[in-house]
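> Show me how the following folds:
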Amino acid sequence: MIRSFITTFVAFLMTAHTAFAAVEIQEVTSKSGIKAWLVEEHSIPFVALEIRFKGGASLDAEGKRGAINLMTALLEEGSGDMDAQAFAQARDALAADFSFDVNDDSLQISARFLTDTQDEAIALLRQAILKPLFEQSAIDRVKSQVQSIIASDLKDPNSIASETFARLAYGQHPYASNINGTQQSVAALTQADLFEAKDRTMALDRLYVGASGDITPDALAFLLDDLLLGLPESGAPMPAQVTQSLQAGVTVVPFETPQSVALFGHNGLSQDDPDFFAAFILNTILGGSGFEARLMKEVREERGLTYGIGSYLVPKDYAAMYLGQVSSANDRIAEAVEVTKQVWADTARNGVSEDELSRAQTYLTGAYPLRFDGNGPIANIMVGMQMQGLPIDYIPTRNDKVEAVTLEDVNRVAAELLRADDLHFVVVGQPMGLQSTN
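Sure thing, here's the model as predicted:
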């Protein structure tokens, strides 16, 4: 069994590295001017298509929070002359797969289809994108599902911590509220609101496309126009940048549970910051690499205060944060908070070691090729690169950028970025020894 697992894992590594080495991106421009990035792979008769519309749920109209999320969930619930069941049957008959999702910064459409049924799959996807029905029966059913999620989140400590932190950090910006909306805002949404929400975000002036698989540049260029022409030329204005307004301290949200959850953080770095790679490596050492991370060692292994703790950079389009999360028993969460602050401050003051840097770089450069394990992930990566403004030749140079970061770089960024005295902790539970400071 062990030998079989090792053989399988080695084969997977070899396949991933081969895929990584074979990634050659071409830029394709359709007759109408729609651009996409393409990786041709003709060994399997299958295509993955990733479409992104920048802006996402942050483009909800005032007073209509949750409209774009609800609209996105309804795109497969009937279109053209098909109800939801007929659409699903047609999709499955083609062995195609479509998914629609949305977050704060983008609306995502993922499509997987066979080369032999490409025309039929694209026609069906176009119908969903351009001619959704938004029938009242479907609206009522999906509204009920969304409202059930909202109700569940009100009872989940992690969701409460996340929503409280966002509200405190972002004030009146869309980032301050949940993309699902509230029970009241969702209940009030109409069919007209959903059509308006679609036009606000699904527009050609904020479109990014990646494709990977058994398709030529000429065929992709034709596909782009066939699929996407007919969308509005422009959508709603993008949100403004926001500077988080949290002050250092603690916010306690009382909640009956034997274990408190703490979400903490302060300002971070945008992804186009020259120091982002150094910050990325720093976070791997501090809280982003599981049991090897400093926070895990000090808070869990040395003191047994938690089963898990981690930190992560959050470079959203209109705000950049550096966040972390930990949970601990109510009578130990105060100590977990204090040790976290100490590790944060010590890393800023004393930096990291050459050995820690070397191990982090080895981990990050070794893990990167594993992301290229199929057409879907490759198409997804290409769209992300475009949205981040990365060059088309970024993939073969990315690991060089990681390896070029020096110990001096990381420790300089640690001293500038890690500000223990600025950390704000939102603690949900019944924490002993912690009280709200503001």
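
> rest of the way, CA atoms for contacts and neighbours
Will do.

> same for the longest helix anywhere in the chain, what does it pack against?
Longest helix in the chain, counting residues (DSSP state H): helix 2-21. On a contact count with 3 or more Cα pairs under 8 Å, 6 or more residues apart in numbering; DSSP states H and E, helix 2-21 meets no helix or strand.

> Please identify the buried residues of the following helix or strand past that helix?
Going down the chain from helix 2-21, the next helix or strand is strand 26-29, by DSSP states H and E. For strand 26-29, the neighbour count (16 or more other Cα atoms under 10 Å) marks 28, 29 as buried.

> can you list contacts of strand 26-29?
Residues outside strand 26-29 that contact it (Cα atoms under 8 Å, 6 or more residues apart in numbering): 35, 36, 37, 38, 39, 217, 220, 221.

> To check against the first, give me the structure of this:
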Amino acid sequence: MIAFPMPKSVRLAAVLAPVLLGTLTLPAVAESKFKQFTTPGGISAWMVEDQTFPIISMSFAFEAGATKEPAEKAGVAGLTAAVMTEATAQLDPNQLAAKVEEVGLDLQLSADKDYFWGSARTTSDHADEAFALMAEVLNEPRFAQDDLDRVRRIAIENIRRSAEDPSYRASLLWNTAIYGDHPYARPTIGTEETLTAIVPEDLRAFYKAGLSRDTLKIGIIGAVTEAEAGAIIDKAFGALPEKSTLPTVATAEVNIGETLAVAYPLPQTSLRITYPGIAIEDPDYYPAQVLVEMLAGGGISSILNTEVREKRGLSYGVSGGLANFRYSNLITFGTSTEPQNAAEAQTVINDIFKQIAEEGPTQEQVDLYKRYLVGSYAINNLGSTGGLVGTMVSNQLLNLPLDYVDTRTELIEAVTPERVQAVAKRIFSATPTVLTIGPEATE
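Down below sits the predicted model:
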């Protein structure tokens, strides 16, 4: 068994996480159960009613992210979201901004690789007007040329700034190496060329094809009854098309085992080490969570941070995590170090991976990080209305059960040192893709 010394800070954090949870004044909803219901219009949603504060929060998502875009119009999902919040058919930008302020509506729309996201928040005394305005934004977008031009100009400026960032250039290289010709290889924000090619009709086409009820997931929480929530949801989403007509996307065939380098005159060298991931429905998922958290999570006191940072002074820290997307799963570790220390840092990291696969962790280590995972989830996902409503939508997108908040704890508690070692052998038997960015980076 590996018996790496555990600094007091991580022992204290793991012990305090569940203790602090008991002392925090969390919203009453944290003690409530998620409820699934169907609106009169036939739309399914999850909700929690909590009358403690006069606030209503909603989160929603459509399966209409950047993976669904035409390659030549990459970035259209993000532009569609941004332009929709500029104006409606009835309200120009100034009028919409004034109305949003008048009714106290906080409305956000965005798009990532996989999903088109939305969130709304308002007070219960303005709920009727605020959610009516949200419905207008969602059902009557203007998509005017001047709105598109204004939003696109900002997006292109951001792309030009990003192009000067070596980490952004490295990410493009990494995406291409990992994903090949899959849509994940494209930058989510698009390129200057693809954004320039987009016209208002492209926004309308993506909106009509992608914002549909069949892929819609909704969470709503706060001072709202089921009947009131149903009326809000039907008004906002009931008139949207029933079925999406966006193209289907294949599961990504992940290419692992490449050595990549971006030479750039930086004061430090960055390393990114990527292994095949584990899907959330895989029995090894929870042992993998414990493993990765033990190696590179939980702040500076993880195994890799102890060995690389504290003992050898090779870097300021090592991070890591499971990246679960709609069409791929990856596990990635990263660190930055002085150029002359890059090779040694990578060797130490690889040795730790090999050692934990061969010897496994101790029971004390596994118990420690299980407690941390349970406590941190409660704080991050259940400790606020924003966290709760987002968790409701994310859990639906992942096809998790209504009681997952409870069953997740049971699944983590069932993890043993033997299961962690077994998943370490599974993960680290692969040759990773290693990306180096720095002044002396070579493949």
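
> what separates the longest helix of structure 1 from the chain centre, distance-wise?
27 Å (Cα atoms, centre = their mean, to the nearest Å).

> what do you get for stretch 31-44 of structure 2?
24 Å.

> what stretch of structure 1 does that stretch fall on?
Mapped onto structure 1 using TM-score structural alignment, stretch 31-44 of structure 2 covers residues 22-35.

> which residue packs closest to the residue mapped onto residue 165 of structure 1 from structure 2, ignoring adjacent ones?
In structure 2, residue 165 of structure 1 lines up with residue 174, judged by TM-score structural alignment. Distances taken as Cα to Cα, 6 or more residues apart in numbering place residue 435 nearest to residue 174 of structure 2, at 7.1 Å, with adjacent residues excluded.

> How about residue 167 of structure 1?
Residue 167 of structure 1 sits nearest to residue 176 (Cα to Cα, 6+ apart), 4.3 Å away.

> counterpart of residue 374 of structure 2 in structure 1?
Checking TM-score structural alignment: residue 374 of structure 2 goes with residue 365.

> residues contacting its match?
Residue 365 of structure 1 touches 399, 402, 403, counting by Cα under 8 Å, 6+ apart.

> how about 10 Å then?
Residue 365 of structure 1 sits next to 398, 399, 400, 401, 402, 403 when contact means Cα atoms under 10 Å, 6 or more residues apart in numbering.

> in what helix or strand does it lie?
Short version, using DSSP H and E: residue 365 of structure 1 is in helix 354-367.

> other SSEs contacting the helix or strand that that helix is followed by?
Proceeding N to C from helix 354-367 of structure 1, the next assigned helix or strand is helix 375-387, under DSSP H and E. When contacts are defined as 3 or more Cα pairs under 10 Å, 6 or more residues apart in numbering; DSSP states H and E, helix 375-387 of structure 1 sits against helix 2-21, strand 35-40, strand 46-54, strand 106-114, strand 207-213, helix 394-404.

> redo that, cut-off 6 Å
Applying 3 or more Cα pairs under 6 Å, 6 or more residues apart in numbering; DSSP states H and E, one finds that helix 375-387 of structure 1 makes contact with strand 46-54, strand 207-213.

> Need the winner for burial among the ones you listed.
Mean neighbours per residue, mean count of other Cα atoms under 10 Å, is largest over these for strand 207-213, with a mean of 26.

> For structure 2, just list every one of the strands.
Per DSSP state E, structure 2 carries strands over the ranges 35-38, 44-49, 55-62, 106-111, 116-123, 217-222, 259-263, 269-276, 315-324, 329-337, 433-438.

> how many neighbours does residue 90 of structure 1 have?
As a burial measure, residue 90 of structure 1 scores 15 neighbours (other Cα atoms under 10 Å).

> Residue 187 of structure 1 matches what in structure 2?
Checking TM-score structural alignment: residue 187 of structure 1 goes with residue 196.

> Which residue, neighbours along the chain excluded, lies closest to the aligned residue in structure 2 for residue 240 of structure 1?
Residue correspondence to structure 2 (TM-score structural alignment): residue 240 of structure 1 is matched to residue 250. Nearest residue to residue 250 of structure 2, sequence neighbours excluded (Cα to Cα, 6+ apart): residue 327, at 7.0 Å.

> just the helices in the stretch 101-250 of structure 1 please.
Along the stretch 101-250 of structure 1, counting by DSSP state H, counting those that start in this stretch, helices occupy 118-130, 136-153, 157-170, 183-187, 191-201, 217-228.

> residues in structure 2 aligned with the first one?
Helix 118-130 of structure 1 falls opposite residues 127-139 of structure 2 when the two are matched by TM-score structural alignment.

> Could you pull up the contacting residues of whatever residue of structure 2 lines up with residue 394 of structure 1?
In structure 2, the residue matched to residue 394 of structure 1 (TM-score structural alignment) is residue 404. By Cα atoms under 6 Å, 6 or more residues apart in numbering, residue 404 of structure 2 lies in contact with nothing.
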